[in-house]
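**Q** need a structure here:
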Amino acid sequence: MAAKIKKGALVRAVREQLNNSLEAKASDTRFPPYMFETKGEILELTDEYALVRFSVPTPSVWLRIDQLEPVE
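**A** All right, here's what the predicted structure looks like:
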């Protein structure tokens, strides 16, 4: 799936991948619904992480690439 995710792509967070992840354990585990219900745009990429800007007025967030799925 990582091959489908590139800069500028539209994505959505995958709840099953975020639950019990290191990121969930390091912060509040109650993720906002917009992460799973709205489209986000990939702004930057590293080897393992993507900076995602969601279509709601909130700061961008870094998520692991395997925690994202492409949407159209």
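**Q** rest of the way, CA atoms for contacts and neighbours
**A** Will do.
**Q** D28 versus the closest residue to Y49 other than its chain neighbours, what's the distance?
**A** Distances taken as Cα to Cα, 6 or more residues apart in numbering place R64 nearest to Y49, at 4.2 Å, with adjacent residues excluded. Using Cα to Cα, to the nearest Å, R64 is found at 17 Å from D28.
**Q** One more, please, to line up against the first structure:
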Amino acid sequence: MPVKKGDVVRAIREKLENSVEAKASDTRFPAYLFETQGEVVDIKGDYAFVKFGQVPTPNIWLRLDQLEAFK
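**A** You can find the predicted model right below:
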């Protein structure tokens, strides 16, 4: 099932760590990306703008295939 605006998600570690985006920047991703709930605020093309509200962090663009619904 595809991720849509308003969904509660978290990042998939294996897909994010091996991505082009990871190779272009710091690969030490914070644990909250994988362990806390984020809300999809917007979607443009293959990317979702995710807000992680449980910790004071900036919103982040992640590819849709790097996200899964939070259970």
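**Q** And the TM-score between them?
**A** Scored against TM-score structural alignment, normalised by the length of structure 2, the superposed chains reach a TM-score of 0.92; 70 aligned residues with a Cα RMSD of 0.9 Å.
**Q** Report the separation between the residue nearest to Y49 of structure 1 and V11 of structure 1.
**A** Distance from R64 of structure 1 to V11 of structure 1, by Cα to Cα: 12 Å.
**Q** Who has more neighbours out of these two?
**A** Regarding R64 of structure 1 and V11, a neighbour count based on other Cα atoms under 10 Å identifies V11 as having more, with 25 against 18.
**Q** how about the more buried one, what's its partner in structure 2?
**A** The pairwise alignment with structure 2 assigns V11 of structure 1 to V9, based on TM-score structural alignment.
**Q** Have a look at how far, on average, the strand ranked longest in structure 2 is from structure 1.
**A** Secondary structure of structure 2 per DSSP state E: the longest strand is strand 38-44. Taken over the aligned residues, the distance from strand 38-44 of structure 2 to structure 1 averages 0.4 Å (mean Cα distance after the TM-score superposition for structure 1).
**Q** So which bit of structure 1 is that strand matched to?
**A** So strand 38-44 of structure 2 sits over residues 40-46 in structure 1, by TM-score structural alignment.
**Q** contacts for the matching stretch?
**A** With contact meaning Cα atoms under 8 Å, 6 or more residues apart in numbering, stretch 40-46 of structure 1 is reached by 6-12, 50-55.
**Q** which of these are buried?
**A** K6, A9, L10, V11, R12, A50, L51, V52, R53, F54 (16 or more other Cα atoms under 10 Å).
**Q** could you list every residue that touches the fourth one?
**A** This means V11 of structure 1. I5, K39, G40, E41, I42, L68, E69, P70, V71.
**Q** State the number of residues packed around K44 of structure 2.
**A** Neighbours of K44 of structure 2 (other Cα under 10 Å): 10.
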